[in-house]
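# Provided below are the primary sequence and the corresponding predicted coordinates.
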Amino acid sequence: MQLDINGLTPAQFLAEYWQKKPLVIRQGFKHFQDLISPEELAGLAMDELVESRRVYQQAGQWQAEFGPFDSYDHLGERDWTLIVQALNNWVPDAEALIQCFDFIPRWRLDDVMVSFATPGGGVGPHIDLYDVFICQGSGRRRWRVGDLGPHKEFAAHPALLHTEAFEPIIDTELLPGDILYIPPGFPHDGITLEQSLSFSVGYRTASAKDMVSALADHLSEQDLGTQQIEDPDRELTTRSGCVDNRDLARLRTQLTNMLTDELVSEFSGRYLTQSKCALDLPDEP
């Protein structure tokens, strides 16, 4: 499998598009072959270890259900979507797809998501907080992408966060082998025109909040950062309820001194390489 980014080199793509603006990549993969068939995907979604969901509309209302699933007959032949996360955990051929994007480091990789949809199927207009390359497999899907802006989001369903209507800056059909790159924050909406499969290679970001929370867990698990603040040079205070600037400096120094290169390296190695969809396999008897 070989990737062609509209004739751009990976360096040019990163300089001009990565985390800047969306891009339609025509025939990024020539002669693209689905990594899995709809029947195999349905079988995978029967496994309780696989993260799967179905999205559809019923009486004009959005619905979402989480697997495992054993039947789809009641959904009919239109307007529903089956999604499976972390296909790379289950289908070895997904590794070849990931390798095509290895100009982005693996620690940024989230997973490979696969979406099967019947005509009219989609998950609704939404905004993602990660970079994604949506690789069209069999079938056709229409995509609309809006620009960055103060888009209002709302819960169309407890499991579906949608965004208000937006003016598209991209309105196009993806054919087999086409790719749509969407950076974080750009609203988008995909509607399937005929039964289709798409494979999304997602790249996550890490917020300071998430990293600090994970770092606190790491310190607790490894029994690190236990040193106490020392202040043998403390001066007389006349305001016992005040945390003065010298105390704030001590607190800041205590925190920053803890973040040694060794600690940051060890923590980052654990945190950034942890799979979003880690397998929770049962212990051997």
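Received it, and whenever you're ready, just let me know what you need.

# make it CA atoms for all contacts and neighbour counts henceforth
Fine.

# Name the nearest residue to residue 87, sequence neighbours excluded.
residue 112 (5.4 Å; CA to CA, 6 or more residues apart in numbering).

# let's bring in a second one:
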Amino acid sequence: MVNPLTHLGEMPVADFLRDYWQQKPLLIRNAFPDFVSPISGEELAGMALEEAVESRLVLEQGDEGPWQLRNGPFTEEEFLALPRTHWTLLVQAVDQWLSEVAVLKKYFRFIPDWRLDDVMISYAADKGSVGPHFDYYDVFLLQAEGKRLWHQGQKADETTPRLEGTPLNILSEFEAQNSWLLEPGDMLYLPPQFSHWGIAEGACTTISIGFRAPSASTILEDLAAELAHGLPQHLRYSDPGIAPTSTPAEIDAESVARLQQQLGAWLQQPQNIAQWFGAVMTEAKYPDTVALDAGEAEDWREQLAQGAELVLNPASRCAFCREPQTLFVDGESFSAPLPFAERFCESHSIASGDVEAFPELAQTGGVIDQLVSQGTLIYPPEDY
């Protein structure tokens, strides 16, 4: 079992979270000593040929203009036609396909699992990059093969000028405040909105461990729909005890303040919010990938009795809540005993002992059957 990192270089994780997380960048030299890349550039290109894998190519000078973006899947002929320099291949969610990559996520479990997005890997030819840009999420950039020169610039937002004529989020103005050359095993942490620009020095591979941060607009839109669905019809705007008005056409400050107070009361639904939050934060990024394994382990009872186990699909997500006691998996909530939910979310596996301890979960049509039928629980891959 891989344990979470306790130090980032020589810095204790607690110090990092206090002083750097979501605050300022940090370069961690030799974060992973003697690091060996779990995937080569050729293997990454092979993944980009597959329909089910999300991939992109960025060419600094494409045939359609500067900073051209192409979306996969690609063909071998397209790769053979690429120039010798100044291009980058990016493949999303490689952790969902390769257990050697998925294991890297376990090192970062000092951050809640539900905050982690996926592991993206990029391969760049010499001088390849995706241009100066910024993201709205935290990311650890682990150098896997070769060298990449990273420039870190100013904080940016939606008002920062962009380069026109490209679908990419390229900043038209960028001034480096710090520059670092990363070699295999080195890692750079970047908080949200810090602009950055990574340029390959020779061919190189970089692993990006990104963390999700839903926007306020997304949260409010989704939460409002969830809460509205559960609120009774008798809860309405009310204004008992109001004084007579001399301006009946006016929406006065007192009415607005009254509405704000009532909205606050309607939002005080802690169980509903916990249920909504658990479901939203465990939604699979690629549900179709989970569905590919639906029903794969239908004979799980017999297999577990013979010593096998079920494991969480690499494309799935899970979490639990203590109050109310709930297990969340792939955007769905399940009633499950807290000890089981805790153990499953920690180990991502189910063995015969779990069935013996919690027989109600093994009933026909029970939680385990449901998770198997939707592809969330599978037999361990050969390289698991």
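Perfect, thanks for sending it. This is a predicted model, so every value here is computed, not measured.

# Please state their TM-score.
With the length set by TM-score structural alignment, normalised by the length of the first structure, the two chains reach a TM-score of 0.89; 283 aligned residues with a CA RMSD of 2.5 Å.

# dump the residue contacts of the residue nearest to residue 87 of the first structure.
Residue 112 of the first structure makes contact with 85-88, 94, 98, 199-202 under the criterion CA atoms under 8 Å, 6 or more residues apart in numbering.

# Under the alignment, what does it map to in the second structure?
Under the alignment (TM-score structural alignment), residue 112 of the first structure pairs with residue 119 in the second structure.

# can the contacts of residue 112 of the first structure go into JSON lines with extra columns for distance to residue 260 of the first structure and neighbour count?
JSON lines is the format used below for the contacts of residue 112 of the first structure (distance: CA to CA, whole Å; neighbours: other CA atoms under 10 Å):
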{"residue": "85", "distance to residue 260 of the first structure": "36", "neighbour count": "21"}
{"residue": "86", "distance to residue 260 of the first structure": "34", "neighbour count": "24"}
{"residue": "87", "distance to residue 260 of the first structure": "37", "neighbour count": "26"}
{"residue": "88", "distance to residue 260 of the first structure": "34", "neighbour count": "20"}
{"residue": "94", "distance to residue 260 of the first structure": "37", "neighbour count": "21"}
{"residue": "98", "distance to residue 260 of the first structure": "33", "neighbour count": "18"}
{"residue": "199", "distance to residue 260 of the first structure": "40", "neighbour count": "25"}
{"residue": "200", "distance to residue 260 of the first structure": "37", "neighbour count": "24"}
{"residue": "201", "distance to residue 260 of the first structure": "34", "neighbour count": "23"}
{"residue": "202", "distance to residue 260 of the first structure": "31", "neighbour count": "22"}
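
# Run through the helices of the second structure in chain order.
Here the second structure has its helices, by DSSP state H, at 13-19, 41-47, 76-80, 99-102, 216-230, 253-267, 270-281, 287-291, 300-305, 338-347, 352-357, 367-373.

# residues in contact with residue 44 of the second structure?
91, 121, 123.

# Select from those residues every entry located in strands.
Among the contacts of residue 44 of the second structure, the residues falling in strands (DSSP state E) are 91, 121, 123.

# Just send the residues you listed back as CSV, with distance to residue 134 of the second structure and neighbour count too.
Below are these laid out as CSV (distance: CA to CA, whole Å; neighbours: other CA under 10 Å):
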residue, distance to residue 134 of the second structure, neighbour count
91, 18, 21
121, 17, 26
123, 19, 27
